[in-house]
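Student: Below is the structure, and that's it, no one-letter string:
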């Protein structure tokens, strides 16, 4: 199955969520304990940017029973993600030592999530749950102490809150908003590349929304800062959860008011205008110069694809 089949236009990774978050259950520890002990309970075990897989015959699966996860060394603190078809689903982390202890085994693997998902190694309808697990585990690992008084905090409400036993401050998971924009000027679109991108790859310009800033202002500011292009008529397209570590990509379209590009070399290696035909060849990996667009895994691919479709 090709990446275009895995992530058809308008359906990037992490957006197809089949989980009922069942938030009302987070406040009932006894019910959560019973759900975790149920034979139907399953978990995703994440380690940094990777996921723990278990072999099933010739295939590898990310969805483990809670007992399997604990038996492989996952941390006992579970995060209640919700219900899928009535069965409880949890997110779990695993320590560096426990992850290293699994190295060399034939029946398990800890594999980098992004590459695995891009190759179809995980069904797209499981990626949203994995994104939840990855984001939440990462948040707990980075926020173990109270930002108010420095005391070690405790997990509460099925993992969706941490509470300080000393000053009683409550800490909640955060999601960082990021604008990503398809900027057009007539029949051309603006794409840039960062040094860390694969060779020849260009993508939409993106950046974090700052405090007290609208999405529209963030689009105009980021595009101007990175490319010297001023924008107008910013419109919303769609969002994509992005668990690196926990962002929400806000896809937008905008029109350019000028054409002269001035690249901020601290942010981008290059930025340029591409015709519709060039952009089409880049998305389909047929550009004569070997240039490519973003993978269908990412919302940027869909922003470019929708612009081409509209033209």
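Tutor: That came through, no problem. Owing to the predicted nature of the structure, the values given are computational and were not obtained by experimental measurement. Residues are numbered from 1 along each chain as shown.
Student: Could you use CA atoms for every contact and neighbour count after this?
Tutor: Will do.
Student: Just give me the neighbour total for residue 93.
Tutor: Neighbour count of residue 93, defined by other CA atoms under 10 Å: 29.
Student: Would you quantify the distance from it to residue 296?
Tutor: Per CA to CA, to the nearest Å, residue 93 is found 28 Å from residue 296.
Student: contacting residues around the residue most central in space within the chain?
Tutor: Centroid-nearest residue in the chain: residue 242, 1.9 Å away (criterion: CA atoms, centre = their mean). Going by CA atoms under 8 Å, 6 or more residues apart in numbering, residue 242 touches 14, 131, 248, 249.
Student: Shouldn't residue 239 be within a strand?
Tutor: Yes - assessed by DSSP: H, G, I helix; E, B strand; the rest coil, residue 239 belongs to a strand.
Student: Please report how far the closest residue in space to it that isn't next to it in sequence lies from residue 302.
Tutor: With CA to CA, 6 or more residues apart in numbering as the criterion, residue 239 has its nearest non-adjacent residue at 4.6 Å, and that residue is residue 250. Distance from residue 250 to residue 302, counting by CA to CA: 12 Å.
Student: now residue 112
Tutor: Distance of residue 112 to residue 302, computed by CA to CA: 23 Å.
Student: before we go on, here's another structure to hold up against the first:
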């Protein structure tokens, strides 16, 4: 797919400067740091990230910064500020499917605020989106992998945040990414969509699922669609990928040709699944369908469906 990398988080190709990670601490003076609070990046308004200097009071109780790389020679880091507590009365918890709350630090002026990445991802520049996704995934990994999987001892951050080392047994651990297939399954003029019961009312998206050990991407597509909707899939081809830092997945977008049409739903996986014609999907994507709502803008499902409608899957 020739326009694959135009997907949100698809990448602006910034310099990750891997060769500098071993001495990243020396780059911190004069660098810019992106604070994240409970996974929410600091934003300077709804369309830009909020970078601060390393001595900012926002970072007073922050975690050790991780090195993201360089942009135009400027070293960039990210740091977890989740130990900070918003002022009394400020919203600070997730609110259903999408956390629309904003947390404002008293040391920063408006419009600086911590915002949910899902809420701003489609408005960010490709560069900011890639940096935010990288920062969110890396910091989540550090929060959830502080102990050695080999011996259980506490590990230390190394290589500018791209490695954790166990001082007890010497094991090295690296950030993980979970591969997930997401499928544009078509039969004739229709596409298969489904919905999770936790989603907003009326919202439908493409079917998706994790790739299992010992499984190819193509096999995962066929297995997931058969398990969730009872549809057998024939030819499968790769279209595009999307880093998805919720918390740390790589969405592998594929197209598949259905060999059957009757849906047999697995209620443990989906609340509903149905075939939607191309003409009907045009209305769905335009927000004009009386019952169905489209996949979230910025997600690869929305990207794939939009390009299917525009005949741009080549």
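Tutor: Good, I have the coordinates. Everything quoted here is computed from the prediction, not taken from an experiment.
Student: Please work out the TM-score for the two chains.
Tutor: For this chain pair, the superposition-based TM-score is 0.87 by TM-score structural alignment, normalised by the length of the first structure; 292 aligned residues with a CA RMSD of 2.2 Å.
Student: more crowded one of residue 112 and residue 302 of the first structure?
Tutor: Shown here are residue 112 of the first structure and residue 302; by other CA under 10 Å, residue 302 has more neighbours (25 against 15).
Student: contact partners of the helix or strand hosting the more buried one?
Tutor: Using DSSP states H and E, residue 302 of the first structure sits within helix 299-310. Outside of helix 299-310 of the first structure, the residues within contact range by CA under 8 Å, 6+ apart are 9-13, 180-182, 203-204, 237, 239-240, 249, 251-253, 276, 279-280, 283, 293-296.
Student: and it, how far from the second structure on average?
Tutor: Aligned to the second structure and superposed, helix 299-310 of the first structure gives a mean residue distance of 1.4 Å (mean CA distance after the TM-score superposition for the first structure).
Student: all helices for the stretch 101-250 of the second structure, in order.
Tutor: For the stretch 101-250 of the second structure, the helices defined by DSSP state H, counting those that start in this stretch occupy 117-120, 126-144, 217-229.
Student: Now mean neighbour count and distance to residue 197 of the second structure too, for those helices, in a markdown table please.
Tutor: Formatted as a markdown table, these follow (neighbours: other CA atoms under 10 Å; distance: least, CA to CA, whole Å):
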| stretch | mean neighbour count | distance to residue 197 of the second structure |
| --- | --- | --- |
| helix 117-120 | 19 | 19 |
| helix 126-144 | 21 | 26 |
| helix 217-229 | 21 | 14 |
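Student: Next, format the ones you listed as JSON lines and append distance to residue 33 of the second structure.
Tutor: Listed next are the helices of the stretch 101-250 of the second structure as JSON lines, based on distance: least, CA to CA, whole Å:
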{"stretch": "helix 117-120", "distance to residue 33 of the second structure": "17"}
{"stretch": "helix 126-144", "distance to residue 33 of the second structure": "10"}
{"stretch": "helix 217-229", "distance to residue 33 of the second structure": "36"}
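Student: closest to residue 71 of the second structure out of the ones you listed?
Tutor: Proximity to residue 71 of the second structure (CA to CA) singles out helix 126-144 among these, at 9.2 Å.
Student: Quick one: list the elements packing against the closest one.
Tutor: The helices and strands touching helix 126-144 of the second structure, judged by 3 or more CA pairs under 8 Å, 6 or more residues apart in numbering; DSSP states H and E, are strand 40-44, strand 66-71, strand 74-80.
Student: coming back round to it: and the residue nearest to residue 239 of the first structure, what's its match in the second structure?
Tutor: Using TM-score structural alignment, the equivalent of residue 250 of the first structure in the second structure is residue 252.
Student: likewise residue 142 of the first structure?
Tutor: Matched by TM-score structural alignment, residue 142 of the first structure corresponds to residue 144 in the second structure.
Student: which helices and strands does the helix or strand hosting the match of residue 250 of the first structure pack with?
Tutor: Assessed by DSSP H and E, residue 252 of the second structure sits inside strand 249-258. Secondary-structure packing of strand 249-258 of the second structure (3+ CA pairs under 8 Å, 6+ apart): strand 178-187, helix 217-229, strand 233-244, helix 300-309.
Student: These into CSV, with extra columns for distance to residue 86 of the second structure?
Tutor: As requested, those are arranged in CSV below (distance: least, CA to CA, whole Å):
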stretch, distance to residue 86 of the second structure
strand 178-187, 32
helix 217-229, 41
strand 233-244, 27
helix 300-309, 33
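Student: Between those, which one is closest to residue 17 of the second structure.
Tutor: Of those, nearest to residue 17 of the second structure by CA to CA is strand 233-244, at 19.0 Å.
Student: how much does the closest one stray from the first structure?
Tutor: Compared with the first structure after fitting, strand 233-244 of the second structure deviates on average by 0.4 Å (mean CA distance after the TM-score superposition for the first structure).
Student: okay, the angle between that strand and helix 300-309?
Tutor: 130 degrees (axes from the mean of the first three to the mean of the last three CA atoms, to 10 degrees).
Student: Pull out the buried positions in strand 233-244 of the second structure.
Tutor: Using 16 or more other CA atoms under 10 Å as the test for burial, strand 233-244 of the second structure gives 233, 236, 238, 239, 240, 241, 242, 243, 244.
Student: ok, so what distance separates the last one from residue 126 of the second structure?
Tutor: This points to residue 244 of the second structure. 14 Å.
Student: Now do the shared contacts for these two.
Tutor: By CA under 8 Å, 6+ apart, residue 244 of the second structure and residue 126 have these common neighbours: residue 9.
Student: Residue 145 of the first structure and residue 151 touch, don't they?
Tutor: Yes - Residue 145 of the first structure is in contact with residue 151 according to CA atoms under 8 Å; the separation is 5.4 Å.
Student: re the thing from before, make a markdown table out of the contacts of residue 242 of the first structure and add distance to residue 137 of the first structure.
Tutor: Conversion of the contacts of residue 242 of the first structure to a markdown table gives the following (distance: CA to CA, whole Å):
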| residue | distance to residue 137 of the first structure |
| --- | --- |
| 14 | 16 |
| 131 | 10 |
| 248 | 17 |
| 249 | 20 |
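Student: what's around the counterpart of residue 215 of the second structure in the first structure, how many residues?
Tutor: In the first structure, residue 215 of the second structure lines up with residue 213, judged by TM-score structural alignment. Residue 213 of the first structure sits with 11 neighbouring residues when counted by other CA under 10 Å.
Student: now swap in residue 28 of the second structure and tell me
Tutor: Using other CA under 10 Å, residue 28 of the second structure has 19 other residues around it.
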